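> sequence isn't available, so here's the structure alone:
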C-alpha cells in the first residue's frame, strides 16, 4: 500500500466529469494507476495493469464482441473501462451486452457523456495521482524525520523498529546473526521470524549484498541485511496487503539507521570484549597472587573460586558472545574461556571439540589452561564434544601437566637399555610390554593378541626385567607403567 491510493470510485466521484457507473460496481475499489485511450481491438500488449481504459468501442466487434473484449481487459488487470457516448460516436447509450459482460467480470463500466472529452478524464486522473504522489513523498519525509529522531534515543534499535512499524503500518522484526530477536513491533511480530526462517538463513549466508522478498503467512515479507562493511543483523518487514512505495522508502531509511546503530553497538561490544579479553589473557598466562587475581576477575564479573578454563581449538572470540556468563581471549591459535561452570557450553559450541579444566582457584588459572589442553589432547581421536579434565584418568592428566623434558628423562632412565637395542628388537620388546600391560598382565590374552606362544611372551618379559632392572611381578611394575605413560605424555606435549 501507499499513503493514499486512487481508486475507480474516486474517479467517478469527480463532479466535473459527470461520469456514471452502469456495470461492475463490485470493482469500484480497484486501484487506478494511469489513464489510457485505445481503439485497438486488443490493446493488452500496451497495458501494465491498473489503467482506466477509455474507448468509443469502434473496434470491439472486431475483437469478438464485448464479452471477449472485456475478458481480455480483465485478464490484463485493467481497473475500469470508460465508454465514450455521443451522437457522432459508435454508441449513444451503453449496449446491454457491454453491461452483461462487465457485470460477469465485476469490471467497472463507466459512461462518459458527450460533453466530457477523454482528455478531461485523463487530466483529472493524472492531477490526482501527482497530488497523491506528492503527498506520499511529504509523508515519507515526515516519517523519515521521525525515524531519525528515534535513532538518537537510548535503545535505538527498538525505537527505530517501533517507529517503522507505526509510521509504515508494518510488522517489524530485527534479529542478530544467530536469529535472536533484538526488537519487534507491534506485539506478536516475533512470529514472522519463524515463517521466513529459510529467507533469513539465505540472506545471512549471502552477507551485505543479499536480500529477500517472499509471500507467506504474514503477507508480503521483505528481509534486508543490516551493517556497514560486515553483516551485523537482519531486518524483517511484513504487510498482509503488500509493500508499497512509501513503505519501501521507509524500510530503506530504517536499514540505514539500524545499520548505524548496530555498528555502534558492535563497536561498544568490541571495546568491552577487548577489555575482558586482556584480563583473561593476563589471568591464564601470567602469575598473580590471590588478591591481584581476584581484582582482575571482579573487573570482568567472574567469581574468585571454582572457575573452569575451556579451550576451543581455532575458535573466534565471537563464539563466546552467546555464553550467559564468562569471558574469553585468544591464546596462540585457540579460544580460551573462563567460566563459572560448564553449563551451556556444549550447546553454545555445537560441532566443536572443547577441552575443559577441573575447578581451579583464581591464582591457579594457568594450571587450569594446561588441564584443559591436556583434556583436549587426550580426546584428540574422539568427535565433537566437551571433554572435562575431571573425567580423565588422574595419572594421564598429571603426567601431561609436567615439562616434557622431565617426563622424557624419567622414561629414558627406565628404558634406556631397551632403547639401545637394534630397532627390530627394541620395537618388539616395547610392543610386547604395552600389550601385556594393556591386557591387565594376562599372559594368555597377550599371547593370543600378539600371535606368539606363552613361552615366547615370558622370554620377552624376562628380557624387559633384565634390561630395566625392575621386576614386573612386584611393586616395581608401577614404575614401569609410569615410565610408559610419561614417554607417551612427553611425545604428545612435543607434538603440540
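That came through fine. None of the values given here were measured: they were computed from a predicted structure. Numbering: from 1, shown residues only.
> C-alpha from now on. contacts and neighbour counts both.
Fine.
> which strand or helix spans the spatially closest residue to residue 122 that is not a sequence neighbour?
Ranked by CA to CA, 6 or more residues apart in numbering and with sequence neighbours excluded, the top spatial neighbour of residue 122 is residue 35, at 5.6 Å. For residue 35, the host element (DSSP states H and E) is strand 34-37.
> output the contacting helices and strands for that strand.
strand 51-55, helix 118-151 (3 or more CA pairs under 8 Å, 6 or more residues apart in numbering; DSSP states H and E).
> of these, which stretch is the most buried?
For these, average neighbour numbers computed from mean count of other CA atoms under 10 Å are highest in strand 51-55, which has a mean of 23.
> how deep is residue 493 tucked in, by neighbour count?
Other residues within reach of residue 493, judged by other CA atoms under 10 Å, total 19.
> could you pick out the longest helix of the protein?
helix 245-285 (DSSP state H).
> now for it, which elements pack on it?
Helices and strands touching helix 245-285, by 3+ CA pairs under 8 Å, 6+ apart, are helix 118-151, helix 156-168, strand 219-227, strand 231-239, helix 290-299, strand 327-331, helix 365-378.
> with distance to residue 260 as extra columns, can I get the ones you listed in JSON lines?
Putting the helices and strands packed on helix 245-285 into JSON lines (distance: least, CA to CA, whole Å) gives the following:
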{"stretch": "helix 118-151", "distance to residue 260": "9"}
{"stretch": "helix 156-168", "distance to residue 260": "10"}
{"stretch": "strand 219-227", "distance to residue 260": "7"}
{"stretch": "strand 231-239", "distance to residue 260": "10"}
{"stretch": "helix 290-299", "distance to residue 260": "29"}
{"stretch": "strand 327-331", "distance to residue 260": "26"}
{"stretch": "helix 365-378", "distance to residue 260": "38"}
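> tell me which of the ones you listed sits nearest to residue 337.
strand 327-331 (4.4 Å; CA to CA).
> what's in contact with the helix or strand just after the closest one?
Sequence order places strand 334-339 as the next helix or strand after strand 327-331, per DSSP H and E. For strand 334-339, the surrounding residues in contact (CA atoms under 8 Å, 6 or more residues apart in numbering) are 280, 302, 307-317, 320, 325-330, 369.
> list the contacts for residue 449?
Residue 449 touches residue 435, counting by CA under 8 Å, 6+ apart.
> and here is the other one:
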C-alpha cells in the first residue's frame, strides 16, 4: 500500500474512532464506555487512574498496570510504549488516561481524555448544585432558625438521620468561596453514586462535613486538610465532639469551627470555649445550648449530691472571684468554698486561675440563665460603671 492510501486509511480510522468516542461520551452516567471504545479501536489496553493510584476503569479488566509508572508522568507524555493524558476538572488534575501505545494516533487519546474531563466536570457541577441546597438547610439548622420538627425532616431530606449521632468537621483556608465551592473534592463521588460519601457544604466560607459518629473522623480530617492545602496557605481543620441529639449536632458544629479557628493544622479533643465562640462575631449562637453543655458536669453533680456547685460558680464570678465575699454571701467557711472550687475545676477540666476560663464560665452562667436575678444585677452594675460596655445578646428562648 502506497503512502497516500495508508494516509487515507489512517484518516478514515481516525474519523470513525472520534465519531464512536463522541457517541460514547454522550452516555450520561458512565465514562467506562469511552475507555472501551478507545481500547477496541486502538487494539490496546486503556485505563483511567486517579492521582492516588486507584484504577477507576480498565479495558481489558484484567490488564496489568504499573500505577507508579503512570503517576510519575505529571504532564502529557508519549513514549516508551505509554501514552498518558491528565484529566482536568476545574483546573485540577484529578486522574490520568493511559494507553499502551508508542504515539497518540490522530489525537484520539487526547480526544478521549477531553471527553472524560467534560463528563467529570458535568458531574461535579451537578454535585455543586446539590451542595447548595444542603448548605441552605445546614445554615438554617446551625443558626437555630428551624423548629425542631422541621429541622428533623429537612435534615433527613439531605441524608442526615436525626436518630443517629453525628459529628461535624470544619475546614478553613484562605481561598475564594467560588474555588472552595467548585473544587473536585472526591473523584470517586463523580464516577460512582453521584453522592458525596459524607454530607458536605460551604457555610460562611468554611468547608463543613457532617459524618456519622462511628466514621473515622481523624482520617476524614486528614483528607480534608490535604485538599485544603492545595487551595491555600495555613489550612485548618477542626473536629467537633459527638454530642447527643439534634442540639448536639448543632453544638458539634460550633465546637469544630472554634477548634479550627483556634489552632493550626488538625485540631480535635479541644474543650469548648465560649469566649472563642463569641470572638467569631456570631451573636446568633445557640448560647443556651452551648452554656448548658459547659455546666452539665456541675448540674449533674448537684443533682446527684444535693450540691451547690453551679450556685457557687455563679456567685464567685458575680463577686469578681473574691473568695472572701463569696464565702460570706453563701454562708460557708472559706475552706468549704475552696473545696467546691476545686471540685468545679476537677469536673470541668478548667482552672479558675485562668482569665480565659473565667470568661468561659461567666458566659456559660449568663447563657444558661443560672442565678438569673444576681446575674441581672451584675449586668446592671457593669452598665452603671460604663454605659457603653458590651454584653452578649441572648435570644428570648435562652432565658426561658
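Arrived safely. Since the structure is predicted, the reported quantities are computational estimates derived from the model, not experimental observations.
> how about the helices and strands packed on strand 34-37 of structure 1 in TSV, adding distance to residue 290 of structure 1?
What follows is these, written out as TSV (distance: least, CA to CA, whole Å):
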stretch	distance to residue 290 of structure 1
strand 51-55	81
helix 118-151	45
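> what's the neighbour count on the corresponding residue of structure 1 for residue 201 of structure 2?
When structure 1 is aligned by TM-score structural alignment, the residue opposite residue 201 of structure 2 is residue 329. Neighbourhood size, residue 329 of structure 1 [other CA under 10 Å]: 26.
> what sits against the closest residue to residue 329 of structure 1 other than its chain neighbours?
With CA to CA, 6+ apart as the criterion, residue 329 of structure 1 has its nearest non-adjacent residue at 4.4 Å, and that residue is residue 277. Taking CA under 8 Å, 6+ apart, we find residue 277 of structure 1 in contact with 327, 328, 329, 330.
> kindly recompute the last result at 10 Å.
270-271, 283, 300, 317, 327-331, 336-338 (CA atoms under 10 Å, 6 or more residues apart in numbering).
> alignment lookup: it to structure 2.
Under TM-score structural alignment, residue 277 of structure 1 pairs with residue 135 in structure 2.
> how much space separates its match from residue 183 of structure 2?
16 Å (CA to CA, to the nearest Å).
> ok, residue 41 of structure 2 next?
On the measure of CA to CA, residue 41 of structure 2 and residue 183 of structure 2 end up 33 Å apart.
> which one's more surrounded, these two?
residue 183 (20 against 16).
> which ones are touching that one?
89, 90, 91, 92, 124, 125, 128, 177, 227, 228, 230, 231.
> please, a ChimeraX command that selects the buried ones among the residues you listed?
Buried subset of the contacts of residue 183 of structure 2, written as a ChimeraX selection, criterion 16 or more other CA atoms under 10 Å:
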select :89,124,125,128,177,227,228,231
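> and which of the contacts of residue 183 of structure 2 is nearest to residue 352 of structure 2?
Closest to residue 352 of structure 2, out of all of the contacts of residue 183 of structure 2 and judged by CA to CA, is residue 228, at 36.8 Å.
> do you know how far that closest one is from residue 10 of structure 2?
46 Å.
> one step back: wait, the residue nearest to residue 122 of structure 1 sits on residue 52?
Yes. Taking contacts as CA atoms under 10 Å, residue 35 of structure 1 lies within contact range of residue 52: 4.7 Å.
> name the nearest residue to the residue most central in space within structure 1, ignoring sequence neighbours.
Nearest to the mean C-alpha position of structure 1, counting by CA atoms, centre = their mean, stands residue 177 at 3.8 Å. Distance criterion CA to CA, 6+ apart; nearest residue to residue 177 of structure 1, sequence neighbours excluded, is residue 233 at 5.2 Å.
> distance of whichever residue in structure 2 pairs up with the one you found from residue 55 of structure 2?
Residue correspondence to structure 2 (TM-score structural alignment): residue 233 of structure 1 is matched to residue 94. Going from residue 94 of structure 2 to residue 55 of structure 2 by CA to CA gives 12 Å.
> now do residue 113 of structure 2
On the measure of CA to CA, residue 113 of structure 2 and residue 55 of structure 2 end up 15 Å apart.
> among those two, which residue is more densely surrounded?
Under the criterion of other CA under 10 Å, the comparison of residue 113 of structure 2 against residue 55 puts residue 113 first, with 24 against 15.
> mind checking the SS state of residue 383 of structure 1?
Of the three states, residue 383 of structure 1 takes coil under DSSP: H, G, I helix; E, B strand; the rest coil.
> could you measure from the match of residue 201 of structure 2 over to residue 369 of structure 1?
In terms of CA to CA, residue 329 of structure 1 sits 12 Å off from residue 369 of structure 1.
> same deal with residue 293 of structure 1?
15 Å.
> more neighbours: those two, which one.
Under the criterion of other CA under 10 Å, the comparison of residue 293 of structure 1 against residue 369 puts residue 369 first, with 27 against 23.
> please name the nearest non-neighbouring residue to residue 95 of structure 2.
Per CA to CA, 6+ apart, closest to residue 95 of structure 2 is residue 50, 3.9 Å.
> what is the burial count for that neighbour?
With other CA under 10 Å as criterion, residue 50 of structure 2 counts 20.
> tell me the contacts of it?
56-57, 67, 71, 86-87, 93-97, 187-188.
> how about residue 472 of structure 1?
441, 461, 462, 464, 465, 478, 479, 480, 481.
> secondary structure element holding the third one?
Which is residue 462 of structure 1. helix 454-468.
> structure 1: matching residues for stretch 37-45 of structure 2?
By TM-score structural alignment, stretch 37-45 of structure 2 lines up with residues 163-171 in structure 1.
> if we can go back for a sec, off-centre distance for the strand holding residue 35 of structure 1?
On the basis of CA atoms, centre = their mean, to the nearest Å, strand 34-37 of structure 1 sits 46 Å off its chain's mean C-alpha point.
> in that strand, which residues are buried?
Quick answer for strand 34-37 of structure 1 (16+ other CA under 10 Å): 34, 35, 36, 37.
> what's the closest of the residues you listed to residue 492 of structure 1?
Among these, and counting by CA to CA, the member closest to residue 492 of structure 1 is residue 34, at 78.6 Å.
> just checking, that closest one touches residue 11?
No. Applying CA under 10 Å, one finds residue 34 of structure 1 not in contact with residue 11, separated by 11.3 Å.
> shared neighbours, these two?
What both residue 34 of structure 1 and residue 11 touch, as defined by CA under 10 Å, 6+ apart, is the set 52, 125.
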